[in-house]
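Undergrad: Fold the following for me, if possible:
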Amino acid sequence: MEIRDLSLTALRVFRAVAEQGTFTAAAVSLGYTQSAVSRQIAAIERAAGTSVLERRRDGVRLTAAGHLVLRRATAALDEIDRMAREVSGLPDQGGTVRVGWLPSTGAVLVPLAITGLRASHPAITVVTREGSTPALARALRTSSVDLALISSAPPFRPLDGQSPPLECQTLTERSLYLALPVSHPLSRRDYVDVTDLRGQQWIAAPSGEDRLMGVWPGLDERPAIVHTARDWLAKLYLVAAGCGLTTVSAGIARAVPEGVCVRPVRGGPQEQRRLLLARLPGPMPEAVARVGEALRAAALETDLDS
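TA: Okay, here's the model as predicted:
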C-alpha cells in the first residue's frame, strides 16, 4: 500500500462507511455527496491494491483487507487528533471515554452513571451517542465508541456474527412492559392479558428500525400502527394523548410522563429483554473500566427500583 497516496479525508470517509454500513448513511453523517464518498473509497482501494469493502444488497461489509486497513486507519486518525489537541494547547483527553447507548437507556441509566462518575472519578470525561443496536455494534467494530449499551431479545444470538465476538456482560434481564393511557380501560387492572391486545392501536418505530418500544411481539394479527416515531419520549407523549399503546423497557418505566401507566402483560411467550454492556475484546484502559463499573452500578440501582 502506498500510504502517501492516502489522505486523511479518505481515511475518515472509510471509517464512516465501515461504521454506518452504507455509502448513503456515511455521506449523510459527513455532509458529503454519495459520489464523493465513492471516490474516497476508490482511492483507498487503489492504494491497497485490493477491495476493502464487500458490496451487498443491504449495504457493505469489510473484507479481510478492510479490517486491517480500518485498524491502521483508526490508529492513525486517533494519533492525528491527539497531536492536534497538543498543538492547540488543549489538555490530553486520555481520560475521555466514548459510550454508545440505546434510546431506552438515555432517560435514566446513562445520566445516573455519569452523575456517579462525577463524584467518584471527576477526571474522566464521558461523551455519548445514541443509536440502534446494529449501529452501536458497528460503532464498536470501528472503534468509534469504547462501550455500548445494547439490547438483546430471545433467543439471544450473537450481536453481529463477526469475529472475534464482542465481549458482552448482561446488566439486567427484565420483562417488556406495556405503556397505555391512564384513561384506557386496560389501565384499571394490575396486568394486561395478551388476548386483550387484539384490535388495539399501536405507536411504533419506523419500519426496519428497533421496535423495542412498539408493537407487542407475537400478536396473532396484523397490528394497526397509527403513529410511528423514532424518539421514545415522543411515543410516550402520544400514548398520554390517547393515541395508542406502545411497549416500553423496564429501565425507563419510572421516567414515563404524566398520563401514562405501565403494566405487565400475561399470557403468550415471556418477553424478556437483556441490557448488555458490550465492547471489543482485549485489554481495557483504566478510564474505560471505571465507566463500565459506573454503568453496572447504575443498572443495579435501576433494577432494584423496578
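Undergrad: rest of the way, CA atoms for contacts and neighbours
TA: Will do.
Undergrad: Show me what the host helix or strand of Thr247 is packed up against.
TA: Thr247 is part of strand 246-248, with elements assigned from DSSP states H and E. Packed against strand 246-248 by the contact rule (3 or more Cα pairs under 8 Å, 6 or more residues apart in numbering; DSSP states H and E) you find strand 177-181, strand 201-204, helix 232-240.
Undergrad: From the rest of the structure, what touches the shortest one?
TA: Looking back up the chat, that one is strand 201-204. Strand 201-204 is contacted by residues 211, 213-215, 223-230, 235, 238-239, 243-246 when judged by Cα atoms under 8 Å, 6 or more residues apart in numbering.
Undergrad: Sort out which of the residues you listed are in helices and list them.
TA: By the criterion of DSSP state H, membership of the contacts of strand 201-204 in helices covers Lys235, Leu238, Val239.
Undergrad: circling back: for Val265, find the nearest of the helices and strands packed on strand 246-248.
TA: Taking Cα to Cα, strand 177-181 is the member of these nearest to Val265, at 6.6 Å.
Undergrad: just the angle between that closest one and helix 232-240, please?
TA: 50 degrees (axes from the mean of the first three to the mean of the last three Cα atoms, to 10 degrees).
Undergrad: packing partners for strand 177-181?
TA: helix 232-240, strand 246-248, strand 260-263.
Undergrad: Now do the first one: distance to the chain's middle.
TA: Okay, so that is helix 232-240. In terms of Cα atoms, centre = their mean, to the nearest Å, the centre of helix 232-240 is found 20 Å from the chain centre.
Undergrad: got the buried residues for it?
TA: In terms of neighbour count (16 or more other Cα atoms under 10 Å), helix 232-240 has its buried residues at Trp232, Leu233, Lys235, Leu236, Tyr237, Leu238, Val239, Ala240.
Undergrad: what's the spacing between the last one and His184?
TA: As judged by Cα to Cα, to the nearest Å, Ala240 and His184 stand 10 Å apart.
Undergrad: Write a PyMOL command that selects only the buried members of the contacts of strand 201-204.
TA: Of the contacts of strand 201-204, the buried ones can be selected in PyMOL as follows, counting by 16+ other Cα under 10 Å:
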select buried, resi 211+213+214+215+225+227+228+229+235+238+239+243+244+245+246
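Undergrad: Do a quick rundown of the strands in this structure.
TA: 53-56, 59-62, 96-101, 125-130, 147-152, 167-175, 177-181, 192-193, 201-204, 224-228, 246-248, 260-263, 265-266, 272-279 (DSSP state E).
Undergrad: so which of the ones you listed comes closest to Thr24?
TA: Proximity to Thr24 (Cα to Cα) singles out strand 59-62 among the strands of the chain, at 9.2 Å.
Undergrad: Alongside the first, I'd like the structure of this one:
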Amino acid sequence: MDFTDVSLVGLRVFHEVAERGTLTAAAAALGYTQSAVSRQIASLERAARSPLLERRREGVRLTAAGHVVLRRAVTVLEEIDATARELAGLPAAGGTVRLGWFASAGAVLLPRAVAALRRTHPALTVVSREGSTPALVRALRAGTLDIALLAMEPPYRPLDTESPPLAAQTLSERSLMVAVPATDPLARADSVDVAELRGRRWIAAPSSSGREKLLGVWPGLDERPETVHTARDWLAKLHLVAAGCGITTIPASLAPAAPAGVRVVSVRGGPEERRRLVLAHLPHPLPEPAARVAEALRTAAAGTDG
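TA: From the prediction side, this is the model:
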C-alpha cells in the first residue's frame, strides 16, 4: 500500500461519500461531477490496493478496508481543520459537540436542552443539524456527528447492519397521539376511539426512509386514508390542523409546541402505537463535552414526559 500520493481532496471526497451514502449525493454536496467523485475514489482504492466501497443499487456501503481508511481520514481532516482554525486565530473546537436530530425534536426537546446548557455550561458550543435516521446514522459512522437523537417505531430494529453496533440509549417511550382542530368534535375529550378516526381527512408527509408510508396518518387504519395536504414540516402540519384543514398524528413530545387552535388527544382501541426516542453514538465512551450534551438531552426528554 502506498498512500504518499493520496490528496486531501480525495480524503474529503471519500468522507463525503461515506456520509451521504451515494456518489451522486456526495457529488452534489461538493459541487463536483459524479465522474470526478468516482475518479477520486478509484485513486484511493488503487492506493489501498483494495475496494473501499461496495456498490449497491440503493447506494454504497463501506468495506472493512473502507472503514479503516475512513477512520484515519476523519483524524487527518480534523487535524487539518484544527490547524486552519488556529492559524486564523479562532478558538479550538475542543468544546464543540456536533449533534444530529430528527425533525420534530427541533420544536421542543432540542431548544430546552440547548437553553439549559447555555445556563450551566456557557463555554460549550453545540452545533446541530436535522436529518433523517439513515442520514444521521451514516454521519455518526463517518465521524461528522458526535451524537444523534433518533425516533424509532416498532419493531425496534438495529440502527444499521454495520459492526460494531452503535450505542443506543432510550430516553423515552410514549404513545403516538392525534392533533385535531380545537373546534372538532374529537377535541371534546382527552382521548378518542380509533374507530372515530375512520373517514377523517389527514395532513401527512411521505416517510423519509423511502418506504410507502405516510407520516401523519394513524397507522393500521382499515381503510384507504384521504390525505388532503402533504407537508414535511411539523409546524406547517399543526397550523393546517388549527385552520381546520384536517387532522394529523403527533409524537407526545411535540404536544407542548401545538399552536392555538389545536387539541392533542390520545387514541384508545386497537394496537398501541409506541414511539421511542433514542440517543445514539459510536460504541465508545463519550468525551466530556458530548456527555454533558447527552445528559442535557436526557433531562429535557424527562421533562417532556411530565
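Undergrad: hmm, back to that, any idea which of the strands of structure 1 gets closest to Gln40 of structure 1?
TA: For the strands of structure 1, distance to Gln40 of structure 1 was read as Cα to Cα. The smallest value, 12.4 Å, belongs to strand 53-56.
Undergrad: same for that closest one, what does it pack against?
TA: The helices and strands touching strand 53-56 of structure 1, judged by 3+ Cα pairs under 8 Å, 6+ apart, are strand 59-62.
Undergrad: switch the cut-off to 10 Å
TA: Using 3 or more Cα pairs under 10 Å, 6 or more residues apart in numbering; DSSP states H and E as the contact criterion, the secondary-structure elements in contact with strand 53-56 of structure 1 are helix 8-20, strand 59-62, helix 64-87.
Undergrad: got a list of contacts for it?
TA: By Cα atoms under 10 Å, 6 or more residues apart in numbering, the list of residues contacting strand 53-56 of structure 1 from outside reads 14, 17-18, 22-23, 41, 45, 59-67.
Undergrad: I figured Thr299 of structure 2 hits Ala116, correct?
TA: Yes: Thr299 of structure 2 lies in contact with Ala116 (Cα atoms under 10 Å); the separation is 9.4 Å.
Undergrad: anything in contact with each of these two?
TA: Val293.
Undergrad: OK, contacts around Lys237 of structure 2?
TA: With Cα under 10 Å, 6+ apart, Lys237 of structure 2 has these contacts: 179, 202-205, 216, 229-231, 243, 245-250.
Undergrad: actually Gly66 of structure 2, not the one I typed
TA: Under the criterion of Cα under 10 Å, 6+ apart, the neighbours of Gly66 of structure 2 are Phe14, Ala18, Leu44, Glu45, Ala48, Ser50, Pro51, Leu52, Leu53, Glu54, Arg72.
Undergrad: Relative to Leu238 of structure 2, how far out is the third one?
TA: With the distance defined as Cα to Cα, Leu44 of structure 2 ends up 48 Å from Leu238 of structure 2.
Undergrad: How about the fifth one?
TA: As for Ala48 of structure 2, its distance to Leu238 of structure 2 is 51 Å (criterion: Cα to Cα).
Undergrad: Tell me how many other residues crowd the counterpart of Arg198 of structure 1 in structure 2.
TA: Alignment of Arg198 of structure 1 against structure 2 is given by TM-score structural alignment, with Arg198 as its counterpart. Arg198 of structure 2 is surrounded by 15 other residues when neighbours are defined as other Cα atoms under 10 Å.
Undergrad: Assess the claim that Arg198 of structure 2 and Pro225 are in contact.
TA: Yes: checked against Cα under 10 Å, the pair Arg198 of structure 2 and Pro225 is within contact range at 8.1 Å.
Undergrad: Tally up the residues packed near Glu196 of structure 2, please.
TA: The burial count for Glu196 of structure 2: 11, using other Cα under 10 Å.
Undergrad: Tell me who's in contact with it.
TA: Leu186, Val267, Arg268.
Undergrad: any chance of these in CSV, plus neighbour count?
TA: Putting the contacts of Glu196 of structure 2 into CSV (neighbours: other Cα atoms under 10 Å) gives the following:
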residue, neighbour count
Leu186, 20
Val267, 22
Arg268, 15
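Undergrad: Which single one of the residues you listed is nearest to Glu173 of structure 2?
TA: Within the contacts of Glu196 of structure 2, the smallest distance to Glu173 of structure 2 is 15.7 Å, found for Val267 (Cα to Cα).
Undergrad: does the closest one really touch Ala252, like I thought?
TA: No: at 11.6 Å, Val267 of structure 2 does not count as touching Ala252 under the criterion of Cα under 10 Å.
Undergrad: list the residues that contact both of these two?
TA: Taking Cα under 10 Å, 6+ apart as the contact criterion, the residues that touch both Val267 of structure 2 and Ala252 are Ser175, Leu176, Met177, Val178.
Undergrad: Spatially nearest residue to the first one (excluding sequence neighbours)?
TA: In other words, Ser175 of structure 2. Across the structure, with Cα to Cα, 6 or more residues apart in numbering as the measure, the residue nearest Ser175 of structure 2 apart from its sequence neighbours is Arg274 (4.4 Å).
Undergrad: What separation is there between the alignment partner in structure 1 of the one you found and Ser151 of structure 1?
TA: Superposed on structure 1 with TM-score structural alignment, Arg274 of structure 2 falls opposite Gln272. With distances taken as Cα to Cα, Gln272 of structure 1 is found 10 Å from Ser151 of structure 1.
Undergrad: These two: which is more packed in?
TA: Just comparing Gln272 of structure 1 and Ser151: by other Cα under 10 Å the higher neighbour count belongs to Ser151, 26 against 16.
Undergrad: mind listing what the residue nearest to the more buried one when sequence neighbours are not counted touches?
TA: Beyond its immediate neighbours in the sequence, the residue positioned closest to Ser151 of structure 1 (Cα to Cα, 6+ apart) is Leu275, lying 4.8 Å away. For Leu275 of structure 1, the contact set (Cα under 10 Å, 6+ apart) comprises 102, 105, 149-153, 168-174, 249, 251, 299.
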